[in-house]
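Engineer: Give me a 3D structure for the following:
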Amino acid sequence: MRTPAAPPRRDTTARHGGRLKRRVVVAIAAKLVLLTFLYLMFFSPSHRPRIDDAAVDRHLIPTR
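Structural biologist: Got it, this is the predicted structure:
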């Protein structure tokens, strides 16, 4: 009697590699969104003070 042949093994590395790639892409995209949000909330030009020459002179050379 012959033993039945084992079914061919599926290559699961390609499937897991696709999942890993998707997770990495999603994580990087989420980080970019978070960094953009933080920049807009705290470091954008609208949050910077206006500095002119007269203000610098008053600060560096105080009058008595």
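
Engineer: use CA for all of it now, contacts and neighbours both
Structural biologist: Will do.

Engineer: quick one: residue 28 from residue 22, how far?
Structural biologist: Distance check for residue 28 against residue 22: by CA to CA, to the nearest Å, it reads 10 Å.

Engineer: in the protein, which spans are helices?
Structural biologist: Per DSSP state H, the chain has helices spanning 12-38, 53-60. These are given in chain order.

Engineer: Out of these, which one sits most buried?
Structural biologist: Of all these, helix 12-38 has the most neighbours on average by mean count of other CA atoms under 10 Å, namely a mean of 12.

Engineer: What helices and strands are in contact with it?
Structural biologist: Packed against helix 12-38, as judged by 3 or more CA pairs under 8 Å, 6 or more residues apart in numbering; DSSP states H and E, are no other helices or strands.

Engineer: Now show me the structure for the sequence below, then we'll compare the two:
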Amino acid sequence: ADLYKGAQLIRRGRPKADSRKQLLSVRYSPEVIGYFRATGPGWQSRMDEALKEWIKARAV
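Structural biologist: As a prediction, the model looks like this:
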């Protein structure tokens, strides 16, 4: 349901990100998945950061 404060529409929820992530299906070895899952909640974000660091280290 929309929420209004006077005539102004109040948006609910989290604001949309400037840069959205893209959904992708990728196969990883059980060792890689096991390692990152063992780090606890947020493991997918840590995997994303590790891949970004790998890219940065090899930037041309």
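
Engineer: Any idea what the TM-score comes out to?
Structural biologist: Overlay of the two chains. TM-score (TM-score structural alignment, normalised by the length of the second structure): 0.31; 21 aligned residues with a CA RMSD of 1.8 Å.

Engineer: so what's residue 43 of the second structure up against?
Structural biologist: Residues in contact with residue 43 of the second structure (CA atoms under 8 Å, 6 or more residues apart in numbering) are 36, 37.

Engineer: Kindly report the same for the one 4 residues further on.
Structural biologist: With CA under 8 Å, 6+ apart as the criterion, the residues that contact residue 47 of the second structure are residue 36.

Engineer: Tell me the buried residues in the helix or strand hosting it?
Structural biologist: According to DSSP states H and E, residue 47 of the second structure maps onto helix 43-57. Along helix 43-57 of the second structure, these residues count as buried under the neighbour rule (16 or more other CA atoms under 10 Å): 43, 47.

Engineer: hang on, residue 4 of the second structure is in a strand, isn't it?
Structural biologist: Yes - judged by DSSP: H, G, I helix; E, B strand; the rest coil, residue 4 of the second structure forms part of a strand.

Engineer: Could you find the closest non-adjacent residue to it?
Structural biologist: Take residue 4 of the second structure and drop its neighbours on the chain: the residue closest to it by CA to CA, 6 or more residues apart in numbering is residue 10, 5.5 Å away.

Engineer: Help me confirm that residue 9 of the second structure is found in a strand?
Structural biologist: Yes - when three-state DSSP is applied, residue 9 of the second structure is found to be in a strand.

Engineer: what about it, how many residues close to it?
Structural biologist: 10 (other CA atoms under 10 Å).

Engineer: gap between it and residue 3 of the second structure?
Structural biologist: Relative to residue 3 of the second structure, and taking CA to CA, residue 9 of the second structure is found at 6 Å.
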